[in-house]
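1. please find the sequence and the predicted model below.
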Amino acid sequence: MTTVLIEELEPESADAGVAAHYGDPMREQRTLETAVGLVDRSHRDVIAVPGEERAGWLHTLTTQHLSGLRAGQGTEMLVLSPHGHVEHHALVAEDGTTAWLDTEPGAGAGLLRYLEMMRFFTRVEPRDATAEMAVLSLVGPEAAATAARMLGADLAEPRVREVPGPKFAAGSVPPEPTALYDVRLFEGGLARRVPLGVDLLVPRTGLDAVVARLAGVPKAGLWAYEAVRVARRIPRLGWETDHRTIPAEAGFVGPAVHLDKGCYRGQETVARVHHLGRPPRRLVLVHLDGVATDQPPVQGTPVTLDGRQVGFVGTAVRHHELGMIALAVVKRNVADDARLTVGESAAAIDAG
């Protein structure tokens, strides 16, 4: 099997260290969308938060309702700036002794610095666990069945609550995480059910053994994973965000923001924007015509309308069915039928 690493194709990519593909990225995409594939995401940073006060402490620092997080539960969370801009995003898995936070490659150090700064006298001991734990992902409609059959991890469907409308009644949002992801221990690691499949948090010392147990599952590279993520309109920190992104602009409110949990840093901005119902920008899926070039635009490429910039491209991919597509953040008042330009390509918003 040919393994092509991300850095061989994109030397400056933050995703260096894992496979871009294994020889046929389009076939790998089809596998992830129709069956199940194993994706190496071991470049993600991991932070461990043990300590008896971890749930309540994380609850006060983040956008998510975490005070009652129990063993066997996972979710998502954000850390915001005082002005409500997205600074950090992490997925959470609670095993009963430790809350495991996995985040984007290179983002863990900043998140850990913030957590350490906010410890004060709280009984928690956050640490960088990237050298201890690696993330693998089973992706596709057969992911949960595969985890149950091959790892003994029987996981319930993920549940993400609908975002309440503006001016919702106080107390109408249940006091629990807005996204609940089932978490199970298995021999060799931790499994967490998520919308794209099942994430596995595995000790690096036992990584080869877990991969060997999953030897019957075809491997898929990060290119295939990203194509599926983009088609599902799932945002990624640092790709669909910039220094002034607020949660409502990038699609983070549903899975990562509890709108009725009390004070946290940046909460005023979140509440004001939600109750007005008018975020300055919005996340959209765009189709690129690919006539002038068949190369996907790089992250940050301007989206223009009649010669003026109205947004930027986050992640752009070649999709096996949809062609060249991208997630973009554009001004709220850009119409769904606007004739946009991205680099050399004409672009159209997919309003579906």
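-> Everything's here; your move.
2. going forward, measure contacts between C-alpha atoms and count neighbours the same way
-> Will do.
3. need the longest strand for the chain.
-> The residue-count maximum for a strand in the chain (DSSP state E) belongs to strand 308-319.
4. how much space between the nearest residue to Arg44 once chain neighbours are set aside and Leu214?
-> For Arg44, ignoring the flanking residues on the chain, the nearest one in space by CA to CA, 6 or more residues apart in numbering is Pro105 at 4.5 Å. When distances are taken as CA to CA, to the nearest Å, Pro105 and Leu214 turn out to be 24 Å apart.
5. which parts of the stretch 101-250 of the chain are helices?
-> Secondary structure of the stretch 101-250 of the chain, counting by DSSP state H, counting those that start in this stretch: helices at 108-117, 143-151, 207-213, 222-231, 247-250.
6. got the angle for the fourth one vs strand 308-319?
-> Computed with axes from the mean of the first three to the mean of the last three CA atoms, to 10 degrees, the direction of helix 222-231 lies at 130 degrees from that of strand 308-319.
7. let's bring in a second one:
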Amino acid sequence: MTSPFARVPGAVTDESGLRHLGNPLGEQRALASGAAVAPLGDRAVLAVPGEDRLSWLDSLTSQALTRLAPGESTELLVLDPHGHIEHAASVLDDGETTWLITDREDAEPLLSWLRKMRFRLRVDPRDASEEYGVIGGTRAGLSAVRPAEPTGVLLVWTDPWPNVAAGGYAYAVASSHPGAERDWAEAVVTRAEEERIADAAATGELALAGLAAADALRIAAWRPRRSSEVDDRALPHELDWLRTAVHLEKGCYRGQETVAKVHNLGHPPRRIVALQLDGSDSVLPAPGDEVVVGENVVGIVTSAALHFEDGPIALAVVRRSTPTDAQFVVRTSDGDITAAQEVIVPPEAGATADIPRLPRLGRRAG
């Protein structure tokens, strides 16, 4: 599908959508302040209508959904029998249909699995991406957008991160979470509205930001994403995702036993960290680049960006045993980059540890 935003002056697009418009740092600033919105072409929209939809999704996923009110936002994970993350989705219900916003690459696998799990229940999940797109931004920024409202409930998902949802648990040790003031929402819009937004941007009536800007703000907020931080071994605990995507007190679902055991009795084998990268050579690592301590590979970079305030930053997943004061080196195709780690999930995570709160690393002087 050709992006309608390709016609906006300065637009750089690829198969995922609008990457940027020539000024990624300025776009980040505008997006964070509510002066711009971001077309999220790398998202897909699944619709799950039917009387049994909420209890059905509740029984299959990590989130408690049976009492989800129309317009209320949450998120869910689908786990394998060993507790590893298979799928993730943002969740919004309008009273008749539950809407799932997913990474586009995960939409077909998730839909296929959901359809196999219907049995005789009154649910009919489908891909609604031909009808709907997704626009992201602050809640104030999205006032320039007309969300879909098929039942009179505006389809605007408000990101719960990093607040600890009911039944959730936070592992991050920082006394001041960098996402605490994060203001992020995603509006489901008709394709006709998407065209209107593109036309308004092309004439200068509406400011846009690209996917690169949206991702930089996500990384700075330590916000995990399935397409970036998740591999076939990932546990929710490793990414601090018990915060918003797992309800520890709900009924049985696939993978629940592992979730409970790791949280109550054990420790996740890996942990997510934030990296402040040496920017002297203007090199950013790519996802998959190795993180080393001395000569030992201890993990990999999952996401990286040049942030408009924090400079070059990244998220990485490393072994739990990696010392929290270790100095990292990231091996890239353009040379090594030194990196200071900031602990997100500490080695003590799990076993419902009483984890001390630590001060954050200071922001770079501007």
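-> Thanks, I have it. Given the structure is predicted, the values throughout are model-derived calculations rather than measurements.
8. on that earlier part again, post-alignment, the longest strand of the first structure versus the second structure, mean distance?
-> On superposition with the second structure, the average gap between strand 308-319 of the first structure and its aligned counterparts reaches 0.9 Å (mean CA distance after the TM-score superposition for the first structure).
9. that strand corresponds to what range in the second structure?
-> Strand 308-319 of the first structure corresponds to residues 296-307 in the second structure, going by TM-score structural alignment.
10. how about that stretch: buried residues?
-> Of the residues in stretch 296-307 of the second structure, those with enough neighbours to count as buried (16 or more other CA atoms under 10 Å) are 297-307.
11. could I get those residues in JSON lines, plus columns for distance to Ser62 of the second structure?
-> Formatted as JSON lines, the entries for those read as follows, by distance: CA to CA, whole Å:
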{"residue": "Val297", "distance to Ser62 of the second structure": "32"}
{"residue": "Val298", "distance to Ser62 of the second structure": "29"}
{"residue": "Gly299", "distance to Ser62 of the second structure": "26"}
{"residue": "Ile300", "distance to Ser62 of the second structure": "26"}
{"residue": "Val301", "distance to Ser62 of the second structure": "26"}
{"residue": "Thr302", "distance to Ser62 of the second structure": "23"}
{"residue": "Ser303", "distance to Ser62 of the second structure": "24"}
{"residue": "Ala304", "distance to Ser62 of the second structure": "28"}
{"residue": "Ala305", "distance to Ser62 of the second structure": "30"}
{"residue": "Leu306", "distance to Ser62 of the second structure": "33"}
{"residue": "His307", "distance to Ser62 of the second structure": "32"}
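12. name the nearest of those relative to Trp56 of the second structure.
-> The shortest separation between Trp56 of the second structure and any of those is 32.2 Å, and it belongs to Thr302 (by CA to CA).
13. dump the residue contacts of that closest one.
-> Contacts of Thr302 of the second structure were listed using CA atoms under 8 Å, 6 or more residues apart in numbering, and they are 228-229, 286-288, 314-317.
14. 7 Å - rerun?
-> Residues touching Thr302 of the second structure, when contacts are defined by CA atoms under 7 Å, 6 or more residues apart in numbering, comprise 228-229, 287-288, 315-317.
15. skipping its backbone neighbours, what lies nearest it in space?
-> Skipping the residues right next to it in sequence, Thr302 of the second structure comes nearest to Pro287 by CA to CA, 6+ apart, at 4.7 Å.
16. just give me the match in the first structure for that neighbour.
-> Mapped onto the first structure by TM-score structural alignment, Pro287 of the second structure lines up with Gln299.
17. any idea how far Trp241 of the second structure is from the spatially most central residue of the second structure?
-> Centroid check for the second structure by CA atoms, centre = their mean gives Arg225 as the closest residue, at 3.4 Å. Distance from Arg225 of the second structure to Trp241 of the second structure, counting by CA to CA: 10 Å.
18. same question for Asp124 of the second structure.
-> Shown here: Asp124 of the second structure relative to Trp241 of the second structure, a distance of 28 Å by CA to CA.
19. what is the neighbour count of the equivalent of Glu186 of the second structure over in the first structure?
-> Taking TM-score structural alignment for the superposition, Glu186 of the second structure sits opposite Asp199 in the first structure. A count of nearby residues for Asp199 of the first structure, using other CA atoms under 10 Å, gives 25.
20. so what's the residue count around the closest residue to Asp199 of the first structure other than its chain neighbours?
-> Nearest-residue entry for Asp199 of the first structure: Ser137, 4.4 Å, with adjacent residues in sequence omitted and distances by CA to CA, 6+ apart. Taking other CA under 10 Å as the criterion, the count of residues near Ser137 of the first structure is 25.
21. so for the host helix or strand of Arg19 of the second structure, what gets flagged as buried?
-> Taking DSSP states H and E as the definition, one finds Arg19 of the second structure inside strand 17-20. Buried residues in strand 17-20 of the second structure, counting neighbours by 16+ other CA under 10 Å, are found at 17-20.
22. same thing with stretch 215-235 of the first structure?
-> Neighbour counts using 16+ other CA under 10 Å place 217-231, 233-235 of stretch 215-235 of the first structure among the buried residues.
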